[in-house]
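>>> Return a 3D structure for these sequence lines:
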Amino acid sequence: MNKWTLFKKASRFGVIPVMLIPIVLGSVGAYVWEGTFHPFLFGITFIGGAAAHLFSNMVNDLWDFRNGTDVEAERTPDIVTTNSGFLSRGVLSERTFAALTWSLLAVAVLCGALLSVYSGSEILWFVAAGALIAYFYVAPPLRFGYRGMGYSEAAIFAAFGLMPVLGSYFVQTGQFSMKPVLLSLPVGLLTTLLLFNHHFLHWKADQQAGKRTLVVVWGERKALVFSRILLYLSYASLVVCVLLDVLPFYALLALLTAIPPVHVYRGLQQHNASPAYLPLMGASLQASVRCGAIMAAALLVQAFI
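The predicted structure is shown next:
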C-alpha cells in the first residue's frame, strides 16, 4: 500500500469526524453567540484537533500492544479487534510506529502554541490535558482505561466533547462561557457511547489481558443496559440545550439520529457473539457525527435568519 493509505489505516483516520464535529460546533457557537469567526484560527484548531485525535488512536495501539492486550485479541477466537493491527501483525516496526505517533503529537502541540499566541495562553491547558489523557489512557503507571471505574468514560467525554467544543469557542472569542459547555453534552455523550460500545467487540480478550473495562467488570448484560441509558442521556441533553436556548427548536431534528442505534439495540440479546456488535458500532458512530452536524447546521440557520 502507498504511504497515505498506510497512514490512514495505522491512525484509524476514518473516525476523525468525532473530533472535528465538536471543533466545528464550538466555532459555530462563537460565531452565532458572539459574532466572531477567524478563519485562520479555525484552520489551525482543525489541524491541531485532527493531529491530537490521530495521536490518541496511535498511542492507544502502541501501549495496548506493549501491554499485551492487542496480542491477546489476535489469539482469542471469534472476537472483533479494533486496533489497526500494524503492530500485533508486524506490518510496522514498533520504532516506526512510535515515531509516527509522536510526530502527530508534535503537530498538535505546535498548533496549540500558535493558538496561544493569538487567543491566550489558557489554550495550552487544553493541549496539556488532551495529551495527558491520550497518553495515560493506556500507558503506565495510570492506565485508567484499564481500571473499569468509569475513568475512561469520563476521559472520553472530556477529550471528545467538553474540551474541543469549549476550546474552539475560546480560540475564537478569547473567553469562556456556559453555553459551549452545554453544547458539548450531546456530542460528548454520544462519542463516549461509541467508545463504550467498542469494548463489546473484544471484551473477552480484554478480560484475559487484565484490561478491566466496564463491560468486563459489569458483564455483557448489565453493560448493555448502561449503553442504552447513555444513548437516552445523550439525546435528553439535546432537549435540555433547546430548552435553555443554547440551540434553536429545529435542532430537535437531531433526535432522528437516535433511530438507527435504537433499531440495533432491539435486535440484540442479553448475550451476543462479538460480530453482532459491529452494527451497533456503526450506528453509534453515525449518531455522533450526524447529531453534531445537525446541531451545527441548526445554529448556522439561526444565525442567518
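
>>> Please make it C-alpha for all contacts and neighbour counts, starting now.
Will do.

>>> Contacts only, for G148.
When contacts are counted by C-alpha atoms under 8 Å, 6 or more residues apart in numbering, G148 touches 211-214, 216-217.

>>> Secondary structure class of it, three-state.
Following DSSP: H, G, I helix; E, B strand; the rest coil, we place G148 in the coil state.

>>> Tell me, how many residues neighbour the nearest residue to it once chain neighbours are set aside?
Nearest non-adjacent residue to G148, counting by C-alpha to C-alpha, 6 or more residues apart in numbering: T213, 4.3 Å away. Neighbourhood size, T213 [other C-alpha atoms under 10 Å]: 26.

>>> Sequence B follows; please return its structure for comparison with A:
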Amino acid sequence: MPLNTWLLAIRPKTLPLAVASILLGGASAGAVQPGVLALALLTALLLQIVSNLANDYGDGLRGTDGPGRTGPVRVLAAGHVTPAQLRCALVQVVLLALASGLALLTWALGNDIAAWLGFLLLGALSVLAALGYTLGRRPYGYLGLGDAAVFVFFGPVAVLGTGWLMRPELTATGGWAALVAGLLAMAVLNINNIRDLKGDAQAGKRTLALRLGLYRARAWQGAVLALALLAAERLMTGWGYLALAGLWPLAQGFRLVLTQQGEALNRALALTAKGTLVLTAGLALGLVAG
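This next block holds a predicted model:
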C-alpha cells in the first residue's frame, strides 16, 4: 500500500493509547528496564495496528463504513485498497507483533517456563481480541462488548503485564495505573462510537454507545473520565503532578462530546488521546522519580 494509505489504515491518532498503557505499566513496577520497555512498546503498538487494520477490514466487508459515515476515511470502504491487499497487510503486522512479543518474552523471562506459558496465553488472547472486534461470525464489537475488551487489554493486561515483566509482583500502584489506562482507553472508544451512532445503527453494530443512546452515552463519557481522574489522583506525587497538564485536552474533548455530533467528534477523539498520553506520561515520570 502507498504510505499515505498505510497511515490512514493504522490510525496514528489512536496509537498514544498503547504508549500510555506501557509507560504506566513500566513506571508502576518501580524498576524500569529500557530493553523490556522498548520491546513492550513495539509489541503494544503493533497489536493496536492489528486491531485498527482488522477494524477497517471487518467494517469494510460488512458495509458499516458506508458513504455516509462521519469519521476519518477507511481505506477499504473508500476503495483505496482491495480486500486482498488489506488482508495481506493485516497478516504481515500480526506476524511482526508475534515476533516482537516473542523477543520481549525471551528478553524478560529467560527460562521461566510457568511465566512463559502465562504470557503466551495473554499474547494469544490479545491477538484474538485485536482481530475479533469486527472479524468472525459474531464480532464482539457488534455486540456492545468493545468497551469492556478495551478496558481489559489497555488496562490490566497491558499495564500489569508490563509491570510484571519488569518486576514479577502485583502492587496497588499497578492496580491504580491499570484503572487509569483502561478507563481512558474506554473514553476514546466511546467518543468513536458516539460519532458513529447513525452509521452503526444502520449497519446493526450495537455498540455500548448505541445501546445507551446519545444522552446517556455522553453521561457515561463524563463518568468514565471522572473515574480515571480519581484513580490518577492516587498516583500523583512529586513530578507526577505534571500529569495535570493532560486535563486541558481532556476537558476540551469532553466539551465537544457534550455539544457536538458527527464529524466534529474527530477532534474530540484526538484531544482525548493526546490528553491521555500527557496525563499518563506525567504520572509515569512521577512514579519513576519516586
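
>>> Export the contacts of G148 of structure 1 as a markdown table, with columns for secondary structure and distance to L194 of structure 1.
Rendered in a markdown table, the data for these read as follows (DSSP: H, G, I helix; E, B strand; the rest coil; distance: C-alpha to C-alpha, whole Å):
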| residue | secondary structure | distance to L194 of structure 1 |
| --- | --- | --- |
| K211 | coil | 18 |
| R212 | coil | 18 |
| T213 | coil | 14 |
| L214 | helix | 14 |
| V216 | helix | 16 |
| V217 | helix | 18 |
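
>>> Looking at these, which is nearest D70 of structure 1?
Using C-alpha to C-alpha, K211 is the member of those that lies nearest D70 of structure 1, at 10.7 Å.

>>> separation between the equivalent of that closest one over in structure 2 and F153 of structure 2?
With TM-score structural alignment defining the correspondence, K211 of structure 1 maps onto K205 in structure 2. Applying C-alpha to C-alpha, to the nearest Å, one obtains 21 Å for the distance of K205 of structure 2 from F153 of structure 2.

>>> so which strand or helix has the corresponding residue of structure 2 for A236 of structure 1?
Structural correspondence for A236 of structure 1 with respect to structure 2 (TM-score structural alignment): L230. Per DSSP states H and E: L230 of structure 2 is located in helix 214-233.

>>> Name the residues that touch that helix?
By C-alpha under 8 Å, 6+ apart, the list of residues contacting helix 214-233 of structure 2 from outside reads 176-177, 179-181, 183-184, 186-187, 190-191, 194, 197, 208-210, 254, 257-258, 283.

>>> other SSEs contacting the longest helix along structure 2?
Using DSSP state H, we find that the single longest helix of structure 2 is helix 34-62. Taking 3 or more C-alpha pairs under 8 Å, 6 or more residues apart in numbering; DSSP states H and E as the contact definition, the neighbouring helices and strands of helix 34-62 of structure 2 are helix 3-10, helix 16-28, helix 83-109, helix 113-132, helix 161-166.

>>> Now mean neighbour count and distance to D59 of structure 2 too, for the ones you listed, in CSV please.
Output for those, formatted as CSV (neighbours: other C-alpha atoms under 10 Å; distance: least, C-alpha to C-alpha, whole Å):
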stretch, mean neighbour count, distance to D59 of structure 2
helix 3-10, 16, 12
helix 16-28, 29, 21
helix 83-109, 17, 11
helix 113-132, 16, 12
helix 161-166, 25, 30
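
>>> Ok, which of those helices comes nearest I49 of structure 2?
In this view, those are compared for proximity to I49 of structure 2 by C-alpha to C-alpha, and helix 3-10 is the closest at 5.3 Å.

>>> mean deviation (superposed) between that closest one and structure 1, please.
With both structures laid over each other, helix 3-10 of structure 2 and its partner residues in structure 1 are 2.5 Å apart on average (mean C-alpha distance after the TM-score superposition for structure 1).

>>> ok now that helix, how far from the chain's centre?
Relative to its parent chain, helix 3-10 of structure 2 has a centroid offset of 18 Å by C-alpha atoms, centre = their mean, to the nearest Å.

>>> Over to stretch 20-37 of structure 1?
Between the centre of stretch 20-37 of structure 1 and the centre of its chain there are 19 Å (C-alpha atoms, centre = their mean).

>>> Equivalent analysis for stretch 11-28 of structure 2, please.
Centroid separation between stretch 11-28 of structure 2 and its chain, computed with C-alpha atoms, centre = their mean, is 8 Å.

>>> do stretch 55-75 of structure 1 as well
On the basis of C-alpha atoms, centre = their mean, stretch 55-75 of structure 1 sits 17 Å off its chain's mean C-alpha point.

>>> What does L41 of structure 2 correspond to in structure 1?
With TM-score structural alignment defining the correspondence, L41 of structure 2 maps onto F46 in structure 1.

>>> Report the contact partners of its match.
Applying C-alpha under 8 Å, 6+ apart, the residues contacting F46 of structure 1 are 20, 23.

>>> List the contacts of the residue nearest the centre of structure 1.
Among the residues of structure 1, F160 comes closest to the average C-alpha position under C-alpha atoms, centre = their mean, at 4.3 Å. F160 of structure 1 makes contacts with 18-19, 22, 187-188, 191-192, as judged by C-alpha under 8 Å, 6+ apart.

>>> Let me know the secondary structure of it.
The three-state label for F160 of structure 1, taken from three-state DSSP, comes out as helix.

>>> how about it, what's its partner in structure 2?
In structure 2, the residue paired with F160 of structure 1 is F154, using TM-score structural alignment.

>>> now that match: how far from A129 of structure 2?
In this structure, F154 of structure 2 lies at 11 Å from A129 of structure 2, with C-alpha to C-alpha as the measure.

>>> Surely Q261 of structure 2 is in contact with K198?
No - in this structure, Q261 of structure 2 is not within contact of K198 by C-alpha atoms under 8 Å, at 10.2 Å.

>>> Can you list the buried residues in the longest helix of structure 2?
Judged by neighbour count using 16 or more other C-alpha atoms under 10 Å, the buried positions of helix 34-62 of structure 2 are 36-37, 39-60.

>>> For the stretch 201-305 of structure 1, which segments are assigned as strands?
Here the stretch 201-305 of structure 1 has no strands by DSSP state E, counting those that start in this stretch.
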